[in-house]
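**Student:** Requesting a structural model of the entry that follows:
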Amino acid sequence: MKAAFIHKSKVDKLFDLLNYIILTTVMMLVLYPLYFIVIASISDPMQVSLGKVWLWPKGLTIEGYKAVFSNNQLMVGFRNSLFYAVIGTVFSLVLTLPAAYSLSRRDLKGRNIFTFFLVFTMFFSGGLIPSYLLVKDLGMLNTIWSIIIPGSVSVWNIIMSRTFFQSTIPNELLEAAKVDGCSNKRFFISIVIPLTTPLIAVMILFSCVSYWNSYFNAMIYLKEHALFPLQLVLREILVQNTVSFSLIKDQALVDQQQQLAMLVKYAVIIVASAPVLILYPFLQKYFVKGIMIGSIKG
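**Tutor:** Got it, this is the predicted structure:
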């Protein structure tokens, strides 16, 4: 059966046209800075400085990428960030999902009290100095665990996961499983986890992005450069370049170094953002579904 033809008035057509114009403008405002970084990273820095690079790269060069991939410190930081993101995400899933499922169970005594204390930490924290002393007393200072463990649990993720469990896993399913002799542990592993694929995908995305972009904990807790994540390595390089420029007397050499630093800056943005941009399309459908389910009920 063919869909009925809906006749639009001139006002409706004008309204649609304005919507398309507004949405296209917003899309361009969001996408163009990303596109500019890409073309600037392979353009002559002098052309970029003069404002001649708008739509297409000019004076093609890959010196910035050569400098990035030839810098051992950058590659060590890239490897460390990847390690922190993977291991930290595993820790986050192992801790967040059981906690959220437990809080979603109506038969858990005192679950409102636990929820209150969790939410309380979202508004009030011990502060930087107590956190530093705690990490130090636990012997995690200047170790990989000072990056992974403190950021492994997010109260927001627990609350969102709890809401997902409440709206997705019916109590009747648990009662039917208990009749068949299923324990709580087996029910969670064999039934709950397979039914929460969208939620797990969302948690993976949130955790990976959080660990990948994290630099503050590393700046506070780490001293060895071999443990620095990529974000902290980039900060060190920018600081060093600023200091080195002030020590060079030859203006021509300063200009040359600044141009190379500009290329490196754009190239590093691309290299640092690529893993997250590659990961997101694979999780997008689960991401949308998980967010909507977790936000409607609860």
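
**Student:** From here on, just use CA atoms for contacts and neighbour counts.
**Tutor:** OK.

**Student:** Would you quantify the distance from M219 to N142?
**Tutor:** Per C-alpha to C-alpha, to the nearest Å, M219 is found 10 Å from N142.

**Student:** how about this one, so we can line them up?
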Amino acid sequence: MEKPRKITSAAKAIALAVIVVLVLTPFLVVIATSLASPKEVIDNGGWVLWPEKPTLAAYRQIFSGSVVSHALWVSVGVTLVGTAASVACTVMLAYALARPKVFGGKPVLLLVLFTFLFPPGMIPTYLMVKNLGLLDNYLALIAPMLISVFNLVVLRGFFQSIPEELFEAARLDGVGNFRILLSVVLPLSKAALAVVALFYAVGYWNSWFQASIYMNDDHWPLQQVLRTYVLSGAQLGNSNGAGDSAMSAPQTIQMAVLVVATVPILLVYPFLQKYFAKGVLTGAIKS
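**Tutor:** Purely as a prediction, here's the structure:
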């Protein structure tokens, strides 16, 4: 390949730098505003790019009460349990649909794809959750979105790309289908599993609409608490009229809740980054 000219490399570097600045600036503003004092927020019109005297007063205030703390634990629990259950169910269904000559495989696959093209509406889903007795139950945040058709198709395509000779060799050793899944398929599917788990985790963590329909406000996850607070501007935490609660401005509280709701899921990406591109491309190309 021809070596790029210096002016081309410089233009690419400048464009990349501009994009990085545009992407990182909102994050820096959110973090800086959450650490700023009320006087700095007022003097800067509600936003701070670099606080002169950083303070954790806003974070102490939101965690001094039970609203954000409880909502955080709800989000963590729903994300962990929901992701584990979704990955397990998706893996088993995708493996069954990926194997040739499975009884009822094609009709089931067509039914699954039909739900992808024609998803159920809000009213039928609500009536189903209500009839199952799951209103104000944490299972209502998991069961309706237990299996994603997109993730199912990605895993099915990845399983189909595994050489058939491995399955035949395992059968010659007297291994059953479940043992083949655990000992042969899953060890070869770490990249795809990591991507699917990440998709599920992000979906559960960012979900708020289901909570607004199925749950009472004392069982809300963090994203619904964040949405309600940002829209209504209501104070969170215990307000004692003194100390940190009296010092915090509404903008700092909003940005602090936003940071708490965003940072945990961002910390997952570095551990799965090496699997992300490989898993998505491998599963998508085959399917």
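
**Student:** TM-score for the pair, please.
**Tutor:** For this chain pair, the superposition-based TM-score is 0.88 by TM-score structural alignment, normalised by the length of the second structure; 278 aligned residues with a C-alpha RMSD of 2.4 Å.

**Student:** Map G176 of the second structure across to the first structure for me.
**Tutor:** Using TM-score structural alignment, the partner of G176 of the second structure in the first structure is S183.

**Student:** Check K130 of the second structure too.
**Tutor:** Using TM-score structural alignment, the equivalent of K130 of the second structure in the first structure is K136.

**Student:** Count the neighbours of that match for me.
**Tutor:** Neighbour count of K136 of the first structure, defined by other C-alpha atoms under 10 Å: 14.

**Student:** ok, it to F228 of the first structure distance?
**Tutor:** Distance, K136 of the first structure to F228 of the first structure, by C-alpha to C-alpha: 18 Å.

**Student:** re the thing from before, give me the residues contacting the one helix or strand the match of K130 of the second structure maps to.
**Tutor:** Here K136 of the first structure, judged by DSSP states H and E, is contained in helix 128-137. Helix 128-137 of the first structure has contacts (C-alpha atoms under 8 Å, 6 or more residues apart in numbering) with 141, 146, 220-221.

**Student:** From those, list just the buried residues.
**Tutor:** 141, 146, 221 (16 or more other C-alpha atoms under 10 Å).

**Student:** Show me the helices in the stretch 51-200 of the first structure, by range?
**Tutor:** Secondary structure of the stretch 51-200 of the first structure (DSSP state H, counting those that start in this stretch): helices at 63-70, 72-104, 111-123, 128-137, 145-148, 155-168, 171-179, 184-187, 193-195, 197-213.

**Student:** Output those in CSV, with distance to L234 of the first structure appended to each entry.
**Tutor:** Listed next are those as CSV, based on distance: least, C-alpha to C-alpha, whole Å:
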stretch, distance to L234 of the first structure
helix 63-70, 10
helix 72-104, 7
helix 111-123, 30
helix 128-137, 23
helix 145-148, 17
helix 155-168, 29
helix 171-179, 50
helix 184-187, 44
helix 193-195, 38
helix 197-213, 12
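
**Student:** what's the closest of the ones you listed to T25 of the first structure?
**Tutor:** helix 197-213 (27.3 Å; C-alpha to C-alpha).

**Student:** packing partners for the next helix or strand after the closest one?
**Tutor:** Where DSSP H and E defines the elements, the next helix or strand beyond helix 197-213 of the first structure is helix 216-221. Packing contacts for helix 216-221 of the first structure, counted by 3 or more C-alpha pairs under 8 Å, 6 or more residues apart in numbering; DSSP states H and E, involve helix 145-148.
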